[in-house]
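>>> no sequence for this one, just the structure:
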């Protein structure tokens, strides 16, 4: 059906229900003469008179009544379906898949998403904990979460955390036995818990910075892990020094299980970002997730 035909039918139905061209024109926001022309055009196209007109009233003919009986429920059904679509927009739903590191999931995503998921129970979020830099397009993720300097090309990046800091920590017992390092270079003489990078398989060189001076130190020690939570536990047990995200180490520092050193060499760096393809057409559910995660600082 052509769009004009549907408009003509809506105009006819309005006149038939109001029994007046004047009232129907006001209802539709058009002029009486334009509405009269529309109905005459519809009658000419169908080849039958739909409305009986007099100087005082307008009423449907038999053909008009027959058309109304078919047309009215059909238009009501269309209105109902449009209303249902609008309701879906008011109650967004769908699955949003995000690949992220464990630390980002625990410290950023979960706190930010708890309120959203309570407000919109039909939005579901899948968090795939993977420290590697996966191809989110090939692996069919909606978005990824990584540190700012690790963002892929041709991606839209949304900052979701403040700047972050690392913390160099060890147990009180460890420092009693081995002393406290005064500079990053002193770490070469200490027992350190190495972290194996999941992206390349190599050992992470501990990165320090102070006053614009960057120092990378390749440390050695009795243990290598590929998970920061395990490194934290090993440091608490006195096995060696660990270089961790500040927020991860904070509880153990606060209760005295760990002691922080070289804090002035741990300057802030770019925090976590949510990234997704610039060509993506976001769903309402995805847009709400992005808004919930967006850092407001």
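Structure received. Keep in mind the model is a prediction, meaning the values are calculated, not measured.
>>> Could you use CA atoms for every contact and neighbour count after this?
Will do.
>>> what sits against residue 165?
Residue 165 makes contacts with 245-246, 266-269, as judged by CA atoms under 8 Å, 6 or more residues apart in numbering.
>>> Show the buried residues in those.
Buried by 16 or more other CA atoms under 10 Å: 245-246, 266-267, out of the contacts of residue 165.
>>> Show me which of those is closest to residue 172.
Closest approach to residue 172 among these (CA to CA): residue 246, at 17.7 Å.
>>> ok, the closest one - contacts?
By CA under 8 Å, 6+ apart, the contact set of residue 246 is 164-167.
>>> let's see it at 7 Å
Applying CA atoms under 7 Å, 6 or more residues apart in numbering, one finds that residue 246 lies in contact with 165-167.
>>> Equivalent analysis for residue 21, please.
If a contact means CA under 7 Å, 6+ apart, then residue 21 has 15, 32, 36 as its contacts.
>>> Below is structure B, check it against A:
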């Protein structure tokens, strides 16, 4: 295929994946007008419309979806093979792009890359903070990090951290005139700080388990956040009970600023895993990072 045709297809793939001429133009380092001209020329050459354009978004037509599904993975394979040529270097090199929650990035990713990168100066790691269940294939990430219970079954998953536990906490001032809850159902009598889920937009139901019995409770309160660290600060201010990861409040529990309740209803659950698709050949840089992250117990 002539180079011009290959470039036209790359332009189409980028627009279709970004759902935007503006974002695609930035990614390809070309002007929007040049990109529009390229796409029109490709559609005229093929004799079919590939994209539907509105003032708000850009979406592939049926023909565009078909073309994207066929050629998109092929170009991804070419990119991966070119990146894999790094195996011929003395040391792996190139970019690794990951998506993770802020907590996973701080507690697992950052310590690992801090140990790794000084020995591999040609590896670049990008971490995008995201609390949603990101489609790493569509968004072109090398991998994602989530806890073991959230990972789709068709993904390769590698454990990179120890078990995690949740904790229900409130300030000593909050409990000054309130009895501590003894069961999850007692939370109905308390002011709680809610978490809004990024994926569905709903409020997170607090999950508990004891003796094999699982209980989900929808709590009430005046505050709703989409970030656990802010929930901790609100709890420290006496504004209600927060349900967060245990290690996010460890120092506050030890200092007595926060009081933990319902401890026996919060068992450990599978910790963070790195997940990636088996359909894409991992680059040498990714394999080095994977080994640095792999959890070995202890």
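Arrived safely, thanks for sending. Note that the structure is predicted; figures quoted are calculated from it, not measured.
>>> so what number do they get for TM-score?
Overlay of the two chains. TM-score (TM-score structural alignment, normalised by the length of the first structure): 0.69; 213 aligned residues with a CA RMSD of 1.4 Å.
>>> returning to what we had before: got a winner among the contacts of residue 21 of the first structure for most neighbours?
Within those, residue 15 tops the neighbour count with 24 neighbours, counted by other CA atoms under 10 Å.
>>> Name the residues that touch stretch 212-229 of the second structure?
With contact meaning CA under 7 Å, 6+ apart, stretch 212-229 of the second structure is reached by 184, 187-188, 191-197, 205-209, 231, 244.
>>> would a markdown table of the contacts of residue 165 of the first structure with secondary structure be doable?
Converted to a markdown table, the contacts of residue 165 of the first structure look like this (DSSP: H, G, I helix; E, B strand; the rest coil):
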| residue | secondary structure |
| --- | --- |
| 245 | strand |
| 246 | helix |
| 266 | strand |
| 267 | coil |
| 268 | coil |
| 269 | strand |
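>>> Any quick ChimeraX command for the buried ones out of the contacts of stretch 212-229 of the second structure?
Burial among the contacts of stretch 212-229 of the second structure is assessed by 16+ other CA under 10 Å; the matching ChimeraX selection reads:
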select :184,187,191,192,193,194,195,197,205,206,208,231,244
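>>> Which of the contacts of stretch 212-229 of the second structure fall in helices?
residue 231 (DSSP state H).
>>> looking at it, residue 191 of the second structure is touching residue 242, isn't it?
No: if you go by CA atoms under 7 Å, residue 191 of the second structure and residue 242 don't touch, sitting 9.3 Å apart.
>>> where exactly do the strands run in the second structure?
Assigned by DSSP state E, the strands in the second structure fall at 51-53, 58-60, 94-100, 123-129, 143-147, 156-159, 166-171, 193-195, 206-210, 213-217, 223-225, 242-245, 258-261, 272-276.
>>> Name the residues of the longest helix belonging to the first structure that are buried.
Longest helix of the first structure, by residue count under DSSP H: helix 62-90. Neighbour-count burial for helix 62-90 of the first structure flags 64-65, 67-68, 71 (criterion: 16+ other CA under 10 Å).
>>> out of the contacts of residue 165 of the first structure, who's nearest residue 59 of the first structure?
residue 269 (76.2 Å).
>>> wait, the closest one sits on residue 161?
No: if you go by CA under 7 Å, residue 269 of the first structure and residue 161 don't touch, sitting 11.1 Å apart.
>>> which residues touch stretch 261-278 of the second structure?
For stretch 261-278 of the second structure, the external contacting residues (CA under 7 Å, 6+ apart) are 142-149, 155-169, 180-183, 208-210.
>>> again, but for stretch 69-78 of the second structure
Identification of contacts with stretch 69-78 of the second structure by CA under 7 Å, 6+ apart yields 13, 280.
>>> Provide the aligned range in the first structure for that stretch.
Per TM-score structural alignment, stretch 69-78 of the second structure has no counterpart in the first structure.
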